[in-house]
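Enquirer: One predicted model, sequence on top.
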Amino acid sequence: MAMNILLYPEPVLRQKAKPLKEINTEVCKKAEEMIELMHHAQGVGLAAPQVGWSVRLFIIDVDGTSHGEKIFINPIIIEAFGELNKEEGCLSFPGITSKIIRAHRIKAQAYNLKGQKIEINAEGLAARAWQHEMDHLNGELFIDKMGPSNRLAISHRLKEFERLYKATKVPV
């Protein structure tokens, strides 16, 4: 079954993802599929819950090359510095963008596919992507960070996503 990016209001997007307990060939295969899917969608990040896999794993590629992506497992943000209000979008909300306040720089830890603990210092777009993907792992969405006027401005689009979602679900 092919992996797809799930759209709002898919329920898994609101669930807190569980820690990944082991890194095996299945995890590596799914992570590789996520990289391909993210590049195909022209995104800079993709969290496992966005493909229906409720584990604490995400991918970030801020330089747009197939060599720049990073796979982060069981990530945590240790410190955040500064504040920046910049335009942001999300692959689970195609066509919607809004200014979102995020930390300008972060210090974080995660595990790579080899099971090694790594430390990350990121700023700018990489720090923004980290915070956005961490939100996905915690069941939070970028629309939750919007100010009231921005949220009101996209309310018609959110209702359309909700209508499409209901139309595609077959009653049990």
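Expert: That came through fine.

Enquirer: contacts, neighbours, all on C-alpha from now
Expert: Will do.

Enquirer: Report the contact partners of the residue most central in space within the chain.
Expert: For the chain, the residue nearest the mean C-alpha position is Glu133 (3.4 Å; Cα atoms, centre = their mean). If you count contacts by Cα atoms under 8 Å, 6 or more residues apart in numbering, Glu133 has them with 45-47, 58.

Enquirer: all helices of this protein, in order?
Expert: Along the chain, counting by DSSP state H, helices occupy 25-40, 125-137, 148-168.

Enquirer: then this one, side by side with the first:
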Amino acid sequence: MSQLTILQFPDPRLRTVARPIDRVDEKIRSLADDMLETMYEARGIGLAATQVDRHVRMLVLDVSEERDDPHVLINPEIVDRQGSQVCEEGCLSVPGEYAEVERAEAIRVRALDRDGEPFELDADGLLAVCIQHEIDHLDGKVFIDYLKPMKRRMIEKRMKKQARQARRDPAVQTL
């Protein structure tokens, strides 16, 4: 396994719409393992392939407190949504920024697992939020797209400034 580089907003590759995975093979399983390692190392609870510059429809997540319940969703599709909740979200691709986003409270998602077997999962609470957030990445969206224009512009301005500073001084890393 190896750690992958997480793209940082405003990188335009984060806007790429991921393509479906036709066949689950060892290459896809290896990518899932690398994504899980990357997510755990970055202390995240979810990671979409788009965020690591692999534009295929796959996400990984683990919302357990013990960090021992990993999920791999290949070609995820939300087939039912119920209710609504507002939750504060952050993102590994938009480090240090948090905002309240409204999402469905409960969802049913259909996907393939890491072995290519189809399954459905009913999710609510944080798990539902995380799945919706990561599917947005696969569709080329970032959580700040849901914010009011002024708040979104403020975050975009800060992130662009950080990106410029990082280009000038590669030794400076943002978390």
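Expert: Thanks, I have it. Note that this is a predicted model, so its numbers are computed, not measured.

Enquirer: got the helices of structure 1 as TSV, with distance to Lys114 of structure 1 columns?
Expert: As requested, these are exported to TSV (distance: least, Cα to Cα, whole Å):
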stretch	distance to Lys114 of structure 1
helix 25-40	10
helix 125-137	20
helix 148-168	37
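
Enquirer: Among those helices, show me which one is buried the most.
Expert: Mean neighbour count (mean count of other Cα atoms under 10 Å) peaks for helix 125-137 among the helices of structure 1, with a mean of 23.

Enquirer: start and end residues in structure 2 for that helix, please.
Expert: Helix 125-137 of structure 1 corresponds to residues 126-138 of structure 2 when matched by TM-score structural alignment.

Enquirer: That stretch against structure 1, how far on average?
Expert: Following the fit onto structure 1, the mean deviation recorded for stretch 126-138 of structure 2 is 0.4 Å by mean Cα distance after the TM-score superposition for structure 1.

Enquirer: Now find how far off-centre that stretch is within its chain.
Expert: 7 Å (Cα atoms, centre = their mean, to the nearest Å).

Enquirer: do the same with stretch 4-14 of structure 2
Expert: 11 Å.

Enquirer: And stretch 6-21 of structure 1, by the same measure?
Expert: The mean C-alpha position of stretch 6-21 of structure 1 is separated from the chain mean by 10 Å, Cα atoms, centre = their mean.

Enquirer: That stretch: end-to-end distance?
Expert: Start to finish, the residues bounding stretch 6-21 of structure 1 are 24 Å apart (Cα to Cα, to the nearest Å).

Enquirer: Flag every buried residue along that stretch.
Expert: Neighbour-count burial for stretch 6-21 of structure 1 flags 6-10, 12-14, 16-17 (criterion: 16 or more other Cα atoms under 10 Å).

Enquirer: now stretch 70-85 of structure 1
Expert: Using 16+ other Cα under 10 Å as the test for burial, stretch 70-85 of structure 1 gives 70-77, 80.

Enquirer: Could you pull up the residues touching the closest residue to Val86 of structure 2 other than its chain neighbours?
Expert: Distances taken as Cα to Cα, 6 or more residues apart in numbering put Glu102 closest to Val86 of structure 2, at 4.3 Å, once the chain neighbours are dropped. Residues in contact with Glu102 of structure 2, defined by Cα under 8 Å, 6+ apart, are 84-87.
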